[in-house]
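Trainee: Got a predicted structure plus its sequence, pasted below:
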Amino acid sequence: MKALVKEKAEPGLWLADVPEPVLGPGEVLIRVLRTGICGTDLHIRNFDAWARQTLRVPLVIGHEFCGEVVEVAPGVEDITPGDLVSGEGHLVCGKCRNCMAGRRHLCRDTVGLGVNRDGAFAEYLTLPASNVWVHRVPVELDVAAIFDPFGNAVHTALTFPMVGEDVLITGAGPIGLMAAAMATHVGARNVVVTDVSPERLELARKLGVALALNVAETPVSEGMRLLGMREGFDVGLEMSGNPRALREMIANMAHGGKIAMLGLPAEEFAVDFATIVTSMITVKGIYGREMYETWYAMSVLLEKGLDLSPVITDRFSYRDFDAAFDTAASGKTGKIILDWTA
């Protein structure tokens, strides 16, 4: 079968012929239909410091996907050939304290699909049945392919109540855009999105946010003034990992404000802890998705009318992966989809 492989310990990806995966006990064999390109995949392609430290090559990459079930192992229930599925890309041990307590997203021994084991950028993959999410209601293939990052957005955005609140989202990448769509959908009052990319800010406007602010030109405090806000933001969703973005968010939070931080910084940086203490600001780190409460919430949100289509901006055949990755790396687009049927 064809697969996108990190064949060598150097920058680049290779479209290669690899053996089809063999179905193991408790697993599901899936024919891949669509995949989404993630920032992690860009790091792997570039073979940066994180990738050099983390990967063992050769490796089939990719963890955002949807596909059709081809075969299930004996004993697997509630999943049948022909089902449309997505997959939870964090494979957990099931034995540590958090797993045993039902907090599987906090497993200390998580294995990452497409990072620590062969992934989804291939014509077929196998996945433990416990990691397979069956779409029980109709969903577009492109949207089903991005349930993994959509889950990051939902996990972050639902961490703190947002109904009637003023929400600041720093970072208008695909996950930030999905979080913005969700915040508006669930009834936040003012949703403000910040970035330095005019193209991504325009996507945020299409999602109906109150204000899409280019912070290279206009500070957050001025955006608050334009909206008639006086006391700061109630909820902050930090999606960029940018030190300046978090510092500006902290400076513009209301007393008692709450920050959910998904953006992953490249290195340590200083923040104003005096303001966090004196304003009693809560900062909570977010990683991955809650298994599987987040997945249930995603499906219900889509069923009740949440529209993610503006977030998906470009589609390519998997054979044109280099162009697709270049587009994703430009920092000017939303989500990029690879079609494995074309």
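Mentor: Yes, it's here.
Trainee: Going by C-alpha atoms from here, please, whenever you check contacts or count neighbours.
Mentor: Will do.
Trainee: Nearest residue to the middle of the protein?
Mentor: P149 (2.0 Å; C-alpha atoms, centre = their mean).
Trainee: Surely that one forms part of a helix?
Mentor: Yes - counting by DSSP: H, G, I helix; E, B strand; the rest coil, P149 is part of a helix.
Trainee: Leaving out sequence neighbours, find the closest residue to it.
Mentor: I175 (6.2 Å; C-alpha to C-alpha, 6 or more residues apart in numbering).
Trainee: hang on, the one you found packs against F150?
Mentor: Yes - between I175 and F150 there is a contact under C-alpha atoms under 8 Å: 6.6 Å.
Trainee: which other residues reach the longest helix anywhere in the chain?
Mentor: As assigned by DSSP state H, the longest helix anywhere in the chain is helix 174-186. Under the contact criterion C-alpha atoms under 8 Å, 6 or more residues apart in numbering, helix 174-186 has outside partners 149-150, 152-154, 156-157, 162-163, 167, 169-170, 191, 193, 203-204, 207-209, 239, 306-308, 311, 333-335.
Trainee: Let's see that with 6 Å instead.
Mentor: Under the contact criterion C-alpha atoms under 6 Å, 6 or more residues apart in numbering, helix 174-186 has outside partners 153, 157, 207, 239, 334-335.
Trainee: take the one below as the second:
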Amino acid sequence: MRAVVKPAPGEGLALVEVPVPAVGPDDVLIRVTAASICGTDVHIYNWDAWSAGRIKPPVALGHEFAGTVAAIGPAVDDLPVGTPVSAEGHIVMPGARHVVSGQEHLAKDMVVIGIDRPGAFADYVAVPRRNVWVNPPELDPEIASLQDPFGNAVHTVHAQPVAGRSVLITGAGLIGLMAIPVARAAGAAAVYVTDVNPRRLAMARDMGADLALDARAAPAEAVMGATGGAGVDVLLEMSGNAAAIDQGFTLLRPGGDAALLGLPGKAVEVNWSDHLVTKGATVRGIYGRRMWETWHQMRALLGTGAVDLRPLITHRYALDDFQAAFDVMRSGESGKVILRP
């Protein structure tokens, strides 16, 4: 079968022929119908410091995907061939402390599809049955492939109450953009977004932001004006950018809530006294999706039409054209980019 792999350390990827994954007793072999490119995939393409320390080439990339069941292991008896599915990309051992305590998404022994084991930028991918999520047959596979990042947005928004509250999203990447309609569906009174990319700010307006502001053009005046000088009730930090983090906490009102999803590339200096201690802020770190609470929330949001992710998909490519897909994704001038094997 075909697979887009990181063949060796250094920049770039390659399309190669590899064996179809073996199916273990508890595994499900999935025929991939749509896969979306994540920022993590771009980091691996570029071979940054994180990638060099984590990735062990050769490995097939891709952890955001949808497909149909192609084969099952002998211990699997509840997934007929042809069933439409996606999968939770974080694989953990059953019985681990974090699993039994309801914090499966934080397990230390986690293995990630497309990072630590072969991923879904391929014709087929194999995953454990317990990680398979059955999709409604009417759900578009392209939308179904977005559930991994969409789940990050849902988890971040629902980490604190947002109903009737003002929300600031720092970073209009794809997850930040997804968080806009999620916050709206959760009852947010107002949603403000900051970024430096004009295209992404335009997309934020299209997704329902009340204000979409250039982070370099002193957005504080507009946000403070919109909140009557109080500051926002909730900060959703999606960028991982040090300046955006500082700006976000500056605009958070005393006693406000902050949920941090963005990952800085290096250690960030924080004004501990002003932003956290004397402000009395409640701060939560967000990682991945809560299994499976977040997935059920996603199903409801997509199934009822409360959230429409279709405007975020801007480019589609065949798997053989992966290079063009990564070129447009790396340009920063795209929304979500889909690969179709």
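Mentor: Done, it's in. Just so we're clear, the structure is a prediction, and the values are computed from it rather than from any experiment.
Trainee: TM between them?
Mentor: TM-score of the superposed chains, computed with TM-score structural alignment, normalised by the length of structure 2, equals 0.97; 339 aligned residues with a C-alpha RMSD of 1.2 Å.
Trainee: Mind jotting down where the helices sit in structure 2?
Mentor: Secondary structure of structure 2 by DSSP H: the helices cover 39-46, 49-54, 97-100, 141-144, 147-157, 174-185, 198-206, 220-226, 242-251, 293-303, 322-330.
Trainee: In a markdown table: these, plus distance to G10 of structure 2.
Mentor: Shown next, in a markdown table, are those (distance: least, C-alpha to C-alpha, whole Å):
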| stretch | distance to G10 of structure 2 |
| --- | --- |
| helix 39-46 | 7 |
| helix 49-54 | 8 |
| helix 97-100 | 35 |
| helix 141-144 | 30 |
| helix 147-157 | 26 |
| helix 174-185 | 26 |
| helix 198-206 | 29 |
| helix 220-226 | 40 |
| helix 242-251 | 27 |
| helix 293-303 | 35 |
| helix 322-330 | 15 |
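Trainee: Count the neighbours of the residue nearest to P149 of structure 1 for me.
Mentor: Neighbourhood size, I175 of structure 1 [other C-alpha atoms under 10 Å]: 27.
Trainee: one step back: wait, which of the helices of structure 2 is closest to A87 of structure 2?
Mentor: Taking C-alpha to C-alpha, helix 147-157 is the member of the helices of structure 2 nearest to A87 of structure 2, at 8.3 Å.
Trainee: That closest one vs helix 174-185, what angle?
Mentor: Using axes from the mean of the first three to the mean of the last three C-alpha atoms, to 10 degrees, the direction of helix 147-157 of structure 2 lies 50 degrees away from that of helix 174-185.
Trainee: Could you measure from V271 of structure 1 over to T156 of structure 1?
Mentor: Using C-alpha to C-alpha, to the nearest Å, V271 of structure 1 is found at 20 Å from T156 of structure 1.
Trainee: of those two, who's got more company?
Mentor: Between V271 of structure 1 and T156, T156 has the larger neighbour count (other C-alpha under 10 Å), namely 28 against 15.
Trainee: The more buried one and V235 of structure 1, how far apart?
Mentor: Here the criterion is C-alpha to C-alpha. By it, T156 of structure 1 lies 11 Å from V235 of structure 1.
Trainee: repeat for E165 of structure 1
Mentor: Going from E165 of structure 1 to V235 of structure 1 by C-alpha to C-alpha gives 7 Å.
Trainee: go on, V70 of structure 1?
Mentor: Taking C-alpha to C-alpha, one finds V70 of structure 1 at 43 Å from V235 of structure 1.
Trainee: What of S309 of structure 1?
Mentor: S309 of structure 1 is 25 Å from V235 of structure 1, where distance means C-alpha to C-alpha.
Trainee: So for the two, which residue has more residues nearby?
Mentor: Neighbour tally, S309 of structure 1 and V235, criterion other C-alpha under 10 Å: the higher count belongs to V235, 28 against 14.
Trainee: who's in contact with that one?
Mentor: With the criterion set at C-alpha under 6 Å, 6+ apart, V235 of structure 1 makes contact with 167, 257-259.
Trainee: Tell me the one of those residues nearest D118 of structure 1?
Mentor: Nearest member of those to D118 of structure 1, counting by C-alpha to C-alpha, is I259, at 34.3 Å.
Trainee: Give me the number of neighbouring residues for the closest one.
Mentor: Residues near I259 of structure 1, counting by other C-alpha under 10 Å, number 28.
Trainee: Verify the stated contact: it with G285.
Mentor: No - look at I259 of structure 1 against G285 with C-alpha atoms under 6 Å: they stay out of range, at 8.6 Å.
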